[in-house]
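> Below are the sequence and a predicted model for it; my questions follow.
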Amino acid sequence: MTDPTPHAAPPHPAQTPEKPVWTLEGDSSAPRLVLRGTWSVQDGGMAPFPTDGLAQAQSHGTLTFDSQGVSGWDSAFIAFLWDVKQAASHAGLQFDPHGLPASAQRLLALLPDAPAPNKAADRKKPPLLERVGDKSLNVLNETGTVTELALETAQGACKTLTGKSGMRLKDLATDIWNAGPSALLIVGVVNFLVGAILAFVGLVELRRFAAEIYVANLVGIACAREISAIMTAIVMAGRTGGAYAARISTMLGNEEIDALQVFGIPVSSYILLPSILSLGLMMPLLYIYGTLIAIFGGFVVSVSMMDISPLGYLNTTFEGVSLTEFVFGFVKSFFFASFIALAACRVGLRAGRSAADVGIAATRAVVIGIVGVIAMDAIFAVMATVLGI
């Protein structure tokens, strides 16, 4: 009795891919490379072809191929053929790819005829005088560029009075708000603490000579002449200068600056002028505000730590601090603001176009702004001493 249940046929064993091999046939004047097997990375990679595999062939001959035995191939086959092509070029043979599959010929044609040359060795470090000369020329070139930018900004500011500067008043109002009222809190806090610290240190030292009342003069003159202008400028360099550099470098990366130049819109009047003008207008006002807050900070500490009436402290301050000190600090604040804004805008325009370059530009603008403000303050101190201010 036969079993009605059908039986499945036994499965066929999987065919093992044939290993890729090559042989060199023919005579030395007309060598022929015979290829067989599966040329794929997954099935065993490619058979290596030595660089001197065609050394026995005669020069000016032609290398042909027989690829009828190739059952499959991928990028490993193309890499092998490219090695063969380099060996044929080294042996002085003409490479004839017509015996290869058509698709392999097209891929092989996309590759260069020769490998890329090795990177040239680093040239020797130039002499010291040459490096100093290059640095000096770069500094002079950058100074000229910044000076030209400052002149264009001054010219645009003059044209603003006639309404022909090309600057949008909306941009100017936005930058004035960001550089002025938005910074009142941080400028006030910093100057209040600085005034309080000056008053505390002055009381500790002047108490030894029973001259605590002169703390009012110390706080008033120091803040009006130096401290408030410097601290306000440092705060604005970190807050507004870094923001200017980051904004302009972002616009550069987004190709907005390129678009303005293509349309013939001057970048100096459309973007830089409102930024520089707003900071130049707001910084002196912030200096006055910061000076008053610093004097108030000294007032709070002095009144709470020594036996003096609030009215007596204020009278001493008004008598000891002349209007010249405020005028001097006011003028310095304007120059500090102009330098911070110009440096930040220039750094932003020189930045790269990647996201990392935005952070680098902001950091560089802050550092240049702070160091430049301190250096300018030293110059003003020397000028004040020479002029007897």
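Yep, it's here.
> Going by C-alpha atoms from here, please, whenever you check contacts or count neighbours.
Noted.
> Distance of residue 289 relative to residue 268?
As judged by C-alpha to C-alpha, to the nearest Å, residue 289 and residue 268 stand 30 Å apart.
> Could you check which of these two is surrounded by more residues?
Set residue 289 next to residue 268 and count neighbours by other C-alpha atoms under 10 Å: residue 268 wins out with 20 against 17.
> My reading is that the more buried one lies in a helix. Confirm?
Yes - under DSSP: H, G, I helix; E, B strand; the rest coil, residue 268 sits within a helix.
> take a look at this one as well, against the first:
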Amino acid sequence: MSSQPLRESRSPDDGLAVSREGAHTRLALSGDWTTGQGARREIQLASLGAWQGETLTLELSGVEQLDTAGTWLLLRTAREAEDAGLEVTWEGLPAARRTLLEKVAEHESAPGEPPRPNPLRAFVARIGEKAVLAGGNARDLLNFLGLVTIGVVRNLARPRRLRFTSLVYHLERTGFDALPIVGLLAFLIGVVLAYQGADQLARFGAQIFTVNLVGISVLREMGIVLTAIIVAGRSGSAFTAQIGTMQVREEVDAMRTIGLDPIDILVVPRVLALMIALPLLTFYADILGIAGGAVMSWIALDITPLEFISRLETAVSVNHFLVGMVKAPVFAFTIALVGCFEGLKVTGSAESVGLRTTTAVVEAIFLVILLDALFSVFFSVIGV
């Protein structure tokens, strides 16, 4: 509003009629107060000048059409009068228009762009949120671990419950079909270890200890960890995608409806198949890793395969082999557990399947490395 005093107007054809009686101002409205008339009405209201007096009455009985745009203009006028110290009253409002006035007033003061949060506070809040989610996920995974353990023991105690066809199928998919990629990567890791080890040990004239380096690192760590990571990315993600797709199609709910336990049908065969396949894949990876180291030692150090094997027999004990093999069933159980757990958490969308598959791979690899670190500390303490 301008700072000029409020001028009286008695032109109802314009939609505004202003009258003053002492300290009381009366604004009689008529015609249409809609979006189409918004610009015109705003100019009319702005031309009234500054509000003076003690009270203001807005008379709407002559208004023919009123929408949210017109209501907002009237509310803004009332707020400006109140800011000037006038007491505002409304007249001629039927129930429908009063409801419209209340709805517009409810959202009139809605903020525009929200204030930017403090970066440090937002960072701490985000960490706290992630920590709470991780804690809840760990609790659910622990509960699922109990269910799967009971299911495995129940099926082993009563073999008739075990689905051998499913077990053999998953054994083939997780074990036999993984031989090419596991063998290739294990062989290349052996080559890399031998080449890098020989390059570093040559500075001390101890190239012969490359055999020790390759044998111990492959049998204790690289063979099992590399194989477990490959299986987590290959088979763990497949478990999540398969079970997640069944969740989307409501096949898991159908199993429960007809009295079948999804743990026995879907989870136990996959867990047992992977617990059988991963130790075999680990042994296979150990052989190929040592073979890769032997080939590179022959090329780079002129250590013949017979000399390599002879040195390996004296440098590596059976304990190093057993350390790697002991980890395999534990890693397999963990990978299968996480894969099936995330699969059963899928909701009814393809996006959820992709998200849970990614989460399963990340969680499985994280847990494999964590368990490997714990195993390393444990075997170091007991002197193995």
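It's in. Small disclaimer: the values here were computed from a predicted structure and weren't measured.
> Post the TM-score for the overlay when you can.
TM-score of the superposed chains, computed with TM-score structural alignment, normalised by the length of the second structure, equals 0.68; 349 aligned residues with a C-alpha RMSD of 4.9 Å.
> and the top strand by length along the second structure, what does it pack onto?
Longest strand of the second structure, by residue count under DSSP state E: strand 55-66. Contacting strand 55-66 of the second structure under the criterion 3 or more C-alpha pairs under 8 Å, 6 or more residues apart in numbering; DSSP states H and E are the following elements: strand 24-33, strand 87-91.
> which one of these lies closest to residue 321 of the second structure?
Residue 321 of the second structure lies closest, by C-alpha to C-alpha, to one member of those: strand 24-33, at 87.4 Å.
> one step back: pick the most deeply packed of the helices and strands packed on strand 55-66 of the second structure.
Greatest average neighbour count among these goes to strand 24-33 (a mean of 20), per mean count of other C-alpha atoms under 10 Å.
> Just the residues contacting that one, thanks.
12-20, 41, 52-67, 69-71 (C-alpha atoms under 8 Å, 6 or more residues apart in numbering).
> List only buried entries from those.
15-20, 41, 52-60, 63, 66, 69-71 (16 or more other C-alpha atoms under 10 Å).
> What about the residue nearest to residue 173 of the second structure when sequence neighbours are not counted, how many residues nearby?
Nearest non-adjacent residue to residue 173 of the second structure, counting by C-alpha to C-alpha, 6 or more residues apart in numbering: residue 235, 8.0 Å away. By other C-alpha under 10 Å, 24 other residues sit near residue 235 of the second structure.
> Also residue 152 of the second structure?
By the criterion of other C-alpha under 10 Å, residue 152 of the second structure has 20 neighbours.
> How about it: what's its closest non-neighbour residue?
Nearest residue to residue 152 of the second structure in three dimensions, chain neighbours excluded: residue 268, at 5.8 Å (C-alpha to C-alpha, 6+ apart).
> again, but for residue 331 of the first structure
Of all residues not flanking residue 331 of the first structure in the chain, residue 284 sits nearest, at 7.5 Å (C-alpha to C-alpha, 6+ apart).
> Would you mind finding the match for the one you found in the second structure?
Applying TM-score structural alignment, one finds that residue 284 of the first structure aligns to residue 279 in the second structure.
> thinking again about what came up before, in contact with the residue nearest to residue 331 of the first structure, which residues are there?
Applying C-alpha under 8 Å, 6+ apart, the residues contacting residue 284 of the first structure are 330, 331, 333, 334.
> okay, those in a markdown table with secondary structure next?
A markdown table is the format used below for these (three-state DSSP):
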| residue | secondary structure |
| --- | --- |
| 330 | helix |
| 331 | helix |
| 333 | helix |
| 334 | helix |
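> May I ask which two of these are separated the most?
Between any two of the contacts of residue 284 of the first structure (C-alpha to C-alpha), the greatest distance is 6.6 Å, for 330 and 334.
> Can you list the buried residues in stretch 232-251 of the second structure?
Residues 232-233, 235-248 are the ones in stretch 232-251 of the second structure that count as buried (16+ other C-alpha under 10 Å).
> With respect to residue 290 of the second structure, which of the helices and strands packed on strand 55-66 of the second structure lies nearest?
If we rank these by C-alpha to C-alpha, the stretch that ends up nearest is strand 24-33, at 87.1 Å.
> Would you mind giving the helices and strands packed on strand 55-66 of the second structure as CSV with distance to residue 181 of the second structure added?
Formatted as CSV, those follow (distance: least, C-alpha to C-alpha, whole Å):
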stretch, distance to residue 181 of the second structure
strand 24-33, 74
strand 87-91, 80
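> Of those, which is nearest residue 336 of the second structure?
Among these, strand 24-33 comes nearest to residue 336 of the second structure, with 67.4 Å by C-alpha to C-alpha.
> give me the number of residues near residue 181 of the first structure?
Residue 181 of the first structure has 11 neighbours, counted by other C-alpha under 10 Å.
> Please apply the same query to the one 5 residues further on.
Here the count is done by other C-alpha under 10 Å, and residue 186 of the first structure has 15 residues near it.
> Aligned to it, what sits in the second structure?
So, by TM-score structural alignment, residue 186 of the first structure is matched to residue 181.
> And its match, how close does it get to residue 17 of the second structure?
Distance of residue 181 of the second structure to residue 17 of the second structure, computed by C-alpha to C-alpha: 87 Å.
> Same question for residue 124 of the second structure.
58 Å.
> just residue 80 of the second structure next, same as before
Distance from residue 80 of the second structure to residue 17 of the second structure, by C-alpha to C-alpha: 18 Å.
> How about residue 9 of the second structure?
5 Å.
> With residue 140 of the second structure instead?
To residue 17 of the second structure, residue 140 of the second structure is 70 Å away according to C-alpha to C-alpha.
> Check residue 72 of the second structure too.
Here residue 72 of the second structure is placed at a distance of 19 Å from residue 17 of the second structure (C-alpha to C-alpha).
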